Structures are given as C-alpha cells and as structure tokens.
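Novice: Kindly return the folded structure for what I paste below:
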Amino acid sequence: MYSPDRVLFPLRRTGPKGSGQFERISWDAALDEIAERFTSIAAEYGPEAIMPCSYLGTEGILNGLNVGDPFFAKLGATIAERTYCDSGSCTAYTMTIGDTAGVDPESLVHSKFILVWACNVMSTNLHLWPYIAEARKRGATVVVVDPVATRTARAADWHIAIRPGTDGALALAMMHVIINENLTDEDYIAKYTVGYEELAERVQSYSPEWAAQETGVPAEDIRILARQYAQSQPAVIRVGVAVERHAGGGQTMRSLACLPALVGAWRRPGGGILQLPLWAFPVNWAAFMHPEMLTPGTRVVNQFLLGEALTGEMQLDPPLKALMVYNSNPVVVCPDQDKLVSGLLRDDLFTVVSEQFVTDTAQYADIVLPATTQLEQKDIMFSWGHLFVTYNH
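Specialist: From the prediction side, this is the model:
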C-alpha cells in the first residue's frame, strides 16, 4: 500500500508503446482524453470497436468482477467473456447437483471420510483445515488426490499421486467399483437422482484396471479408495479449482459430483461435496451487472483469446480500436503472450489501464489511472471457502 512504486496520479504515455515512459496529468485531462477517444472511435467504427478487459484483481462484490459492466453495456462495447477460472467446473457442478452451496465447510467436523481432491487446503484454504483436523481427532480418514506432494498431501493419511489430467478416469473407476460391488445407497438413488441406470451402464467400461493405465494409480488402490469412500459415511469431497484445469475438466467435475449421490453421502451433516460456497450467498448479481442495458446481438469476445482479437487473427468487424483494462493484468494472465503484446503495440489501439502499479500490461497503456487497494475501499465480500459475508472497511 505504501510502496514508492504505487500509481497515485493519472499518467499519459510520452515514449513509444511498451517503453513505460509516462508523464503525470490531472484527472480532468485523463478523463477528457478517454471520453474524447471513446466517443470518436464509437462514432467512426461503432461502439463494438471498444472492449473492456477485467477480472478479479480486486475481489469483492462492489469493486470486483462486475464493476464497469453497466458502463460498457450502455456504451454498446464488445462484451468481454470471463472464463479464466472455474467456468467449466461451475457449469458442470450446477448441471449435476443444482445451484446449491453443497456442504457447509464447518460441517466437516462430522465427516468420517474426507477426500481432498485437487486442493492444497493447508496453503490455499487454510481456514478449512481446523475443521478437517477436528474431524481427524474424532477418527476421520483424510485422503488427498493430487499429482504433487503438497503440504496437504503430506499431512493426509493417504496421498494418491494421480497423473495430471486423469482425475475423471479415477472418478469413473470409483463409480465402477461402487456400483458393481453393491455399495450404493439404493433408497437415496431412487428418491433423489435422475439417470442412474444410464450411468451404471456407462461406467462398466471404466474398470480399475483401465483407470490404472490412465492415472498411474494401482487398480487395487482404486478399489480400496472406492470402498472406503462408500462405506465411511458421512463422506465428503472437497474439490479445488485445479480439477478443471485441463481438457475435459468440466466432465471431470460432473463425475465427481455424482459420487455423493451414489453412496447417499448427502443424508447427514458432513457428507456430500464442496466446490464453491459462493452459491449460498444471496447476491443479486443483476443489480451490479445490469444486463438489461446490453444491446441484443452485441458481439462477445472471450478474454482468453484477447491476443487473437487484438492482432486481427479473429477478423473482427469492426476491429478493436480501444481497450480498457482494470482488475486484470492480461500480459501476464492471458495465453499467447507474444501475440497479445504484438496487439498492444499497435499505434492505432487506444489503451487505458486502471492499476495500482505500472504492471506488464500498464507498460503498453496510453493512459494509466490510479486504482485503490483492498485497504483503501469499502466492499462486501462473498467467499469461496466459508459461508460468512465479510464487510471490508
């Protein structure tokens, strides 16, 4: 917060793009220039020639993901689709078990079997660990599925070192064992699920021997894992975002989300699956995003492909002539970095970056606007790890 490198005043580029050479200007001068350029670009090319680029650099409901959406919607700018993180997993999760929070993290104290899957809890979800530790004191078994021997994996009762990207194969083989060894909760399946017969038929080809070849996990270990999971109720699965970070990640999440229903884990506190507690928070996102301001038919560009959009490879009509970046550092987080930098170097692209520092992306800006940190703004925070709303003062 007190770094001498903080951007405290608006800056205008004075040297070549990418040089990081800027001069201090007033807020009035900066806003006038942005408004004039956006207005002239919209008049000449249409408002879709302007595109925002933002993500979760500043988290929170007020200053986070959706800030700026109403302005750019009203402007008619190109819609920036945000799918960097967890979109595949979230879609699959809600398709499988509905728009629900899943397990209350605090209820893990009641779990008998805790399966931590693709989540380094002790490093990235530390506030959950005390509940896991309490469950272990009460006799729970903790198993970690992770390619890497993380802090959490080393602290677990059993670390299953899976081959990266093969989580879906392990989940399917577990279902194969649970179904074929009659470890299912037939009453729960009959009352609360749809599609069991089709699933039971589908998993017949996914034996532990098949999965062992895919995952590198011995077939007998897969059988032991499936049996322990099914027979130690209530059992819970804590899924991390890493589970979707590969082709087919969404389908992997769907497979994992089926497991608790097969064994009736949802019946008791401490049983089920926990992805993002975010779903429990009663946030009226539309009140922040104002989708009613969008012009029907406005084009959508996925920020994942920003390099292609800026270099012309995407062949947009009209081409992008202005970019406003906030809450993100795309030169660092976007794929095809060379392509993205090439696009940002275009002399005919007017770029505005709102930032706390002159980041890799801000180096290529025409105008840099100073941004606040979490310590300098009020906000209301939802959570990915607990069910408390936090006031950020």
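Novice: From now on I want contacts and neighbour counts done on CA atoms only, so please keep to that.
Specialist: OK.
Novice: Residue 215 contacts residue 171, correct?
Specialist: No - the pair residue 215 / residue 171 is not scored as a contact, 10.5 Å apart, by Cα atoms under 8 Å.
Novice: can you map out the strands along the stretch 251-393 of the chain?
Specialist: 272-274, 300-302, 322-326, 350-355, 367-370, 379-381, 390-392 (DSSP state E, counting those that start in this stretch).
Novice: Of the ones you listed, flag the one that's most buried.
Specialist: strand 272-274 (a mean of 27; mean count of other Cα atoms under 10 Å).
Novice: Report all helices and strands that that one contacts.
Specialist: Packing partners of strand 272-274 (3 or more Cα pairs under 8 Å, 6 or more residues apart in numbering; DSSP states H and E): strand 235-239, helix 249-263.
Novice: Take the ones you listed and lay them out in CSV including distance to residue 50 and mean neighbour count.
Specialist: Converted to CSV, those look like this (distance: least, Cα to Cα, whole Å; neighbours: other Cα atoms under 10 Å):
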stretch, distance to residue 50, mean neighbour count
strand 235-239, 37, 26
helix 249-263, 31, 23
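Novice: one more to line up against the first:
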Amino acid sequence: MEEALDLVASKLHELRETYPTTALLHCNHAGNVGLLKKVENRFFSAYGGVTAAIGSLCVGAGSEGQRYDFGKSLSHEISDVVNSKTIIIWGRNPMDTGLHLVPFLKEAKRRGAYIIVIDPLETNTVKLADMHISPLPGTDGALALTMANILIERGLIDKEFIDKYVVGFDEFRSYVKDFTLEKGAKTSGVPIEDIETLVDKYGNSKPSSIIIGFGIQRYTNGGYTIRTIDALGAITGNIGIGGGGVNYNNSRMNDYIDHELLSGETLRKHHRVFSRPKMAEFIETAEDPKVEIIFTTRANPLTQFMDSNRMTRAFEKVGFKVTIDMFMTDTASLSDVVLPCRHFLEEDNIICPPSNHNYINYCNKVIEPNPWIPSELLIWNELAKRLKLENFPIENSEWWIEKALKPMTDLTGITIDDIKSGPIIVPGATPVAWYDKNFQTPSGKYELYSNLAKSQGFEPLPVYKSIDMEPNEEYPFYLLTPHTKDSLNSQHFVLVDEKQLPIVYIHSETGSKMDIRNGSVAEVFTDTGSLDCVVEYNDSIRRDILMIYQGWWIQRLGGVNRLISERYSDMGNNAAYYECICNIRYKA
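Specialist: The predicted model follows:
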C-alpha cells in the first residue's frame, strides 16, 4: 500500500509541476453518499483545483425542474402516504428498489386508498396497484398535461390554493387547452378511458399523492416532464397537505453543513468542469490542458456511464489512471493503480437524508476492517502528507464530522453525540413538505410560470417536448435499462458468474415473430454498439420494448451502456439513458 501511495503522490506532484492542475480529471458519483466521502473534494481543492464533474446520472433533470416550480425538491415523509386517498406511483418500482415504502403503501391500501402505477413496464409494484397504465416511453409529460386540461375543464381544481399560492395559472390553462383527451391518448398510447379514470381518481379523492421515480426524467425531455407532473399537484391543491405532495427528492440539509470545509472551493487556483453524461467526449476533446490523469472515486464509469465503448477508448488513452474501490470493477481493471478501501460497515460516517426521509443517521462501524485496507479518509491524509498540502487538515473522522456539522450545532444545538444516540430529524423538517406554503422561488409562490427558467433559456411553462429518438424500421424497439432488485447499480454484479450472459426480456409474440426462441442467445444492437444476451420471454413487457437490467459488468459479459449513446436531458445535465432505440437478432 505504501508503494502505491508513493507512486500516486509522485504522479500528482509531477503533474502539478508540469501542467495546470486541471490536467487531472476527478470522476466521482454516488457509490457512497456518506458525509465523510465529500472530503475528497477538499483534497483536490487543496491540491490546486482539478477538472470536476457536474450534472447527474440519476436525478439532475427532475431536481432542476422542481427548483423552478417549488424552489427546491422536498418530499413528504414516506409514512404520510397512509393518509392518501389516491396514490399515483409514477415511474417508480418500490417493490424492487424502495422496499422501505412498501409497508406504508400496503397500510394505505388497507385504509381504502386507490393505487395507480404509471410505468411502461409491468413491474412488481403493479401487484400492489388497483390500476396499471403503460404509456409510451418518454410521453409522460403529454399524459400529465392532458390530465391537467381535463381537471381544469371539469372544475376539479383548488381555486383558493391557486389564487393564494400559484403564479402563472392563466398562462398554463391557455397552454394545456390543446391537450385534448384524443391528443393525449394518441401521443401517450394510453386509452381515453384510462385517462378518464386517472382524472377522476386524482381529482375527486383529495388528498392525493404522486410518488415519482427517477426513470421518467432520464430522457431529453426529463426536466419538463417533472414540471408537468408537479403542476397536477399545484392546480388541485395537493401541495402542503397531509396525504398529498408530488414526491421526488429531498434537499433539506444544505443549511446545516459547512460546504466550504468539505469542498475547499476558495482554495482552488484552477477549476474546470465536465458534464458527467459526456465524460468520454470531454476526455477526447479537452485542450489546454489535455487530461493527463483520471482519479476515480465512488464510481464505475466504464460500466455505468453512457457509450461504454467510447468511454473505454477514451479512458485507455489517458496516461495515468487511479481508482479507489473495494472490487476490481471494469474501471479499476483498466487503471494503473487501484487503492482498496473499506466497506461502509467497516467505518463510521454520517448519512444525511436521501430522497425519502428526513433523518440524519450515524452509521456505526460494525465490522473490524482488514488492518492493511485504509479508509478513504486515510488515503487522502497520506497523499496530503506526501504532497505537503498546507490546506488539507490531517485529522480523523470524528474531527471532520464535528466540523462539517458545526453550522447545525451552532443553529440548533444538535451534536454528534445526539446523532450517535439515535436518528435525528433534520431541524425544521416536517412530515408534510411545504405545509407552510413558503415556497423558495423568486415570487415565494409555486411557479407554473417561471421567469427564472425563462431567464436561463428554458420555457417558462411546464411544456411537452417529444423525445428525439422513437422506434423506426431499422430500430423498432425502445430499450429500457432499469435497476434490478439484486444490486445497487453495478456494485453487486461482482457476484455474477463470469460466463453468464445478461438477460434481455422480450414479449413472447415479439420473439416468435422474429424467430428468436426463449432461452436462445440473441444480439441486441443499436447504432452505438451491441450486446449478446440470453432471451427470456416475459409477457408483461410491451411488444415495442426490450428490457435489460443495468449494472452488469463488461468483464462479466455485460455492459448494457455500450448500447446507449451520450445524450443528456433538457435541464440539469442528466443522462438520458432511456432515450434509446434498438433491434434484436437471433445468434445461437
């Protein structure tokens, strides 16, 4: 380990003496979201400032859309859903990827709630539902605007809420008039009678809750799509009331963390950014300086970023690559140095609220780590010593946690010891988002019409824009690549047999029509790449969709992102993974 750290420090020192420090590209993401993991940003700022990632592979488009609507993303406590009379689960699959929500959905149903799942796929969550609606991929915005138009026409809106708390209703009402039932049905592929039921259940049984998944904003129209769904909550007055809400994400902790301590932003002498969804393109085209070193933390870009083939070619051309990881991932296997690190169960950390609750948790070490495997904090400490970084404190985890949460302690009196004693609710957080109607927009109201969006080059209203890629004769299928219940992204595919092919799920009628047998090997291909898969018939799959779970490692014969080109959303620099069309042919 000492030899590896010496080599990495030597390469970092050499780069700093030869180039601007932005010749180092730091690639990170959400492999671990513990508070201490953010210390890496302080290290690279103290080093001089590097090329850093902006944008998102997960939530960026929707978060940006909600920023224009509400001021930021806030969600109800998941337990509040038991107070809902109608629950729309829109593009989310909690039965597989959010089990914490399931008991509350079951309780809501026991109390009489009507549950609707809107998803092109018939997921396991549909088993909980009273109704399943399967729109064409990427058309959710058209469906939402059609609902809005009919709700307005039939008077199923909350005029008092609109008058007091909403900006831009008249402009919005004028825009949605064009979204008739006939147009909405034709665009979304949802039958008129199903849209009628949606409107009836959502508009006539207040409070109604909408729970949004991340998948529906992984298109080039993703941000606008979230805004159209948000609008349903606003015009019906289902915002700020128990059992209501448009629940997507949470961003409650910002006021209680010392961001400068963790980021070291003011220490940077140089700074350059790249968009995560276009990392390969950036590496290929960067000048003044070119990318000389890639340092990867909490990420597996060769597997998880779009266009894996291009990413691999770009990655291989860079002179020196370092990866911190627990496993020899696809990214680690092409790195010059791999620094092993500890599992989250082998170290203490603070977990701040994610998308679905308001609790700060102390993550206690429960397993003694192998003594020769360091924590990531220890890696940064050792590299900082070798590089003699004056502005990087060589301290332990307790020091960093205490200092990072000092704003919270100063404002509320809550200490680390308090958090260690049990989960702490974020100060000011309530079970019901926006209960005080104190929206954090420029107007202080919910903004159907956003001047901020307009000033930043976007449509001020939540509009529908069709996606860029739709099936055609050459590529007649949508390709959807959702998360599996068996892994967090690519983390657990280390357990897959090295000779086992990934599975492509296809409707039996589609397979029979194309002479592709159940259990055979087929090649799925796009204009970006191809992937061999084992065919599995599944008649819950739409006939115009192929489905392959994301995360399967390339070195284990997977790598579905080699099929997906580098495309990003309308706002938020979010990866448009689901905007992909493909074909399939029998192989063996």
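Novice: Would you mind reporting the TM-score between them?
Specialist: Here the TM-score for the pair of chains, by TM-score structural alignment, normalised by the length of the first structure, is 0.88; 361 aligned residues with a Cα RMSD of 1.7 Å.
Novice: rewinding a little: mind putting the strands of the stretch 251-393 of the first structure into TSV with distance to residue 99 of the first structure?
Specialist: Listed next are those as TSV, based on distance: least, Cα to Cα, whole Å:
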stretch	distance to residue 99 of the first structure
strand 272-274	12
strand 300-302	24
strand 322-326	29
strand 350-355	34
strand 367-370	37
strand 379-381	19
strand 390-392	22
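Novice: who wins for proximity to residue 228 of the first structure among these?
Specialist: strand 272-274 (14.7 Å; Cα to Cα).
Novice: Which part of the second structure matches that closest one?
Specialist: Alignment of strand 272-274 of the first structure against the second structure: residues 245-247, by TM-score structural alignment.
Novice: same thing with stretch 327-342 of the first structure?
Specialist: With TM-score structural alignment as the criterion, stretch 327-342 of the first structure aligns to 298-313.
Novice: Once you drop chain neighbours, what's closest to the equivalent of residue 35 of the first structure over in the second structure?
Specialist: Alignment note (TM-score structural alignment): residue 35 of the first structure maps to residue 9 of the second structure. Nearest non-adjacent residue to residue 9 of the second structure, counting by Cα to Cα, 6 or more residues apart in numbering: residue 383, 5.9 Å away.
Novice: so the one you found sits right up against residue 7, yeah?
Specialist: No - using Cα under 8 Å, residue 383 of the second structure is not in contact with residue 7, being 10.0 Å away.
Novice: And the two? Which one has more around it.
Specialist: residue 383 (19 against 13; other Cα atoms under 10 Å).
Novice: tell me the SS of that one?
Specialist: Judged by DSSP: H, G, I helix; E, B strand; the rest coil, the three-state class of residue 383 of the second structure is helix.
Novice: give me every residue that touches it.
Specialist: 5, 6, 8, 9 (Cα atoms under 8 Å, 6 or more residues apart in numbering).
Novice: mind listing the helices for the stretch 151-300 of the first structure?
Specialist: Shown for the stretch 151-300 of the first structure, the helices assigned by DSSP state H, counting those that start in this stretch span residues 151-155, 167-180, 186-192, 196-202, 208-215, 219-231, 249-263, 285-289.
Novice: tell me the average deviation of the third one from the second structure after fitting.
Specialist: Think helix 186-192 of the first structure. Compared with the second structure after fitting, helix 186-192 of the first structure has a mean deviation of 0.4 Å; criterion: mean Cα distance after the TM-score superposition for the first structure.
Novice: in the second structure, what residues pair with that helix?
Specialist: Going by TM-score structural alignment: helix 186-192 of the first structure matches residues 159-165.
Novice: how much space is there between the residue nearest to residue 9 of the second structure and residue 586 of the second structure?
Specialist: Applying Cα to Cα, to the nearest Å, the value for residue 383 of the second structure to residue 586 of the second structure is 52 Å.
Novice: what's the answer for residue 324 of the second structure, then?
Specialist: 39 Å.
Novice: ok, the closest residue to residue 314 of the first structure other than its chain neighbours - contacts?
Specialist: In this structure, residue 314 of the first structure finds its nearest non-sequential neighbour in residue 308, 5.4 Å apart by Cα to Cα, 6+ apart. Contact analysis of residue 308 of the first structure by Cα under 8 Å, 6+ apart lists 314, 339, 340.
Novice: Now list the buried members of the residues you listed.
Specialist: Buried members of the contacts of residue 308 of the first structure, counted by 16 or more other Cα atoms under 10 Å: 339, 340.
Novice: Could you dump the contacts of residue 308 of the first structure into TSV with distance to residue 110 of the first structure added?
Specialist: Listed next are the contacts of residue 308 of the first structure as TSV, based on distance: Cα to Cα, whole Å:
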residue	distance to residue 110 of the first structure
314	52
339	51
340	49
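Novice: for the contacts of residue 308 of the first structure, which one is nearest residue 136 of the first structure?
Specialist: For the contacts of residue 308 of the first structure, the nearest to residue 136 of the first structure is residue 340 (48.1 Å; Cα to Cα).
Novice: Let me know whether that closest one touches residue 303 as I believe.
Specialist: No - using Cα under 8 Å, residue 340 of the first structure makes no contact with residue 303, being 10.7 Å away.
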